[in-house]
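**Student:** What follows is a protein structure lacking sequence information:
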């Protein structure tokens, strides 16, 4: 039986954990050859023997242009071409009031979450254009669509990814290269496990904590997001470009802060207080002195 991605070649950044790992596995299941790029390649990543020859694991910092260029070029040398680029690597960055922002931390968050996506698009387009074919998929967040869904700088980068996607889609449509962005809701990943339990490996604890405030009774799984990645990678979405597709159980359909984050960070930062009204500050009385 033929897979939906037979003969296709994909690069997935942040490909060894969470949504990235689920996407790599789903693409392999559908017949693709995949280059999984990650900053941490010490994590175990086992695949069935019949898929091993179609998988290569590469160490890369997506904020470094040389690394991104090398990942794309290595995939093309090994597998012959590139059909799908998934820009998934991201960091959460610091959580806290804007007045306490650490600029070094902010710069790193911007470098990974925005510059990394820009570089992925740049080098994917470079090798896709001559073939006049390809799909570029990036990962954003509900934090990129409304306030109260994530830390300040993280939110800014995720909004920028959506804007960048629309702009690049408008350019590359003439080359028949599609460019879209996926917006996962709160998903059971190592990043969210670290946020909820303090232990990135405690996915069960994260799922339990997130279920209490999940919009459809359970949190999003990485596999749910991977199915949307698959749709955008294959020909079923051949007329879909410049789109923002949410996989969040309706999280972004209602205004207000994330109930999960509001519960987790109550009292930490007013950004997560949602609809609660802040008392009006009284002006100090003016002195005649």
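**Tutor:** Ah, there it is. Since we're looking at a predicted model, the values are computed, not measured. Numbers count the residues shown, from 1 in each chain.
**Student:** use CA for all of it now, contacts and neighbours both
**Tutor:** OK.
**Student:** Past the lengthiest strand in the chain, which element shows up next along the chain?
**Tutor:** Counting residues, the longest strand found in the chain (DSSP state E) is strand 177-184. Of the helices and strands lying after strand 177-184 in sequence (DSSP states H and E), the nearest is helix 190-197.
**Student:** ok, and here's another one to check against it:
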């Protein structure tokens, strides 16, 4: 029997990068997958490619009405939710705090933190109806350190750690596990492409000093997502899983 046979999984920010990888991973493992994204046209095309066990919902994660409508649609189409992957996130152009527009701060926290809060809030009744399940919040290694020029992003990811732990405490007795994954430098457009004509984030991080001296892949993050969402990860909740090739460890010994 496929690993997620009969389970319904909702992935936010699901049309590209890590989100698209997570969708494919769950779909291949037998899940009914909900592809949630602001770009409904792209999400619909993706769902069509995957077939009848996938469908698209339009979802701006910062919008509470969008979350309500999305979960209602999931319920009518597939029944209660078993897994929520809070993957949607945004980055911003590099800037010192004193040069960061307030609207950039507000937008970054709205997507990266409030969006995940709303996901937990609105998915919980559905997960409870299913008899329990798993919520996986995609954080970042920037949520473990300070990083010059990226104060809004760093702050949002630090706060997500506290949100994850609190949700795990509140939902444990409902058999709902809540964990966070902290990817390092993963080869996705968010990392490899410039936001404002300046250097891409990936350009600021040479993997040469890492213990594993390369960029990560979306599929490697997906493998951890699937583990945590499955019964293999049944004893993990409120935990933080760093997947960074050793970035946070500091420089490795030279070969």
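**Tutor:** Ah, there it is. Since the model is a prediction, treat every value here as computed from it, not as a measurement.
**Student:** What would you report as the TM-score here?
**Tutor:** After superposition, the two chains reach a TM-score of 0.89 (TM-score structural alignment, normalised by the length of structure 2), with 248 aligned residues with a C-alpha RMSD of 2.5 Å.
**Student:** before we move on, the earlier item: what's the mean deviation for the longest strand of structure 1 versus structure 2?
**Tutor:** Its aligned residues in structure 2 lie a mean 0.4 Å from strand 177-184 of structure 1 after superposition (mean C-alpha distance after the TM-score superposition for structure 1).
**Student:** Return the list of helices and strands in contact with that strand.
**Tutor:** Strand 177-184 of structure 1 is packed against strand 134-139, helix 152-172, helix 222-233, strand 244-247, with contacts defined by 3 or more C-alpha pairs under 8 Å, 6 or more residues apart in numbering; DSSP states H and E.
**Student:** ok, 7 Å please
**Tutor:** Packing partners of strand 177-184 of structure 1 (3 or more C-alpha pairs under 7 Å, 6 or more residues apart in numbering; DSSP states H and E): strand 134-139, helix 152-172, strand 244-247.
**Student:** buried sites along the second one?
**Tutor:** Buried residues in helix 152-172 of structure 1, counting neighbours by 16 or more other C-alpha atoms under 10 Å, are found at 152-166, 168-169, 172.
**Student:** Could I get the full set of strands for structure 2?
**Tutor:** 8-12, 32-37, 54-58, 83-86, 133-138, 176-183, 240-243.
**Student:** Arrange those in a markdown table, one row each, with distance to residue 144 of structure 2 and mean neighbour count as further columns.
**Tutor:** Formatted as a markdown table, those follow (distance: least, C-alpha to C-alpha, whole Å; neighbours: other C-alpha atoms under 10 Å):
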| stretch | distance to residue 144 of structure 2 | mean neighbour count |
| --- | --- | --- |
| strand 8-12 | 23 | 28 |
| strand 32-37 | 27 | 27 |
| strand 54-58 | 31 | 23 |
| strand 83-86 | 18 | 27 |
| strand 133-138 | 13 | 28 |
| strand 176-183 | 8 | 25 |
| strand 240-243 | 9 | 18 |
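**Student:** now those strands in JSON lines, with distance to residue 45 of structure 2?
**Tutor:** Output for those, formatted as JSON lines (distance: least, C-alpha to C-alpha, whole Å):
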{"stretch": "strand 8-12", "distance to residue 45 of structure 2": "15"}
{"stretch": "strand 32-37", "distance to residue 45 of structure 2": "10"}
{"stretch": "strand 54-58", "distance to residue 45 of structure 2": "8"}
{"stretch": "strand 83-86", "distance to residue 45 of structure 2": "20"}
{"stretch": "strand 133-138", "distance to residue 45 of structure 2": "24"}
{"stretch": "strand 176-183", "distance to residue 45 of structure 2": "27"}
{"stretch": "strand 240-243", "distance to residue 45 of structure 2": "30"}
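**Student:** Which of the ones you listed sits closest to residue 249 of structure 2?
**Tutor:** When the strands of structure 2 are compared by C-alpha to C-alpha, strand 240-243 sits nearest residue 249 of structure 2, at 10.7 Å.
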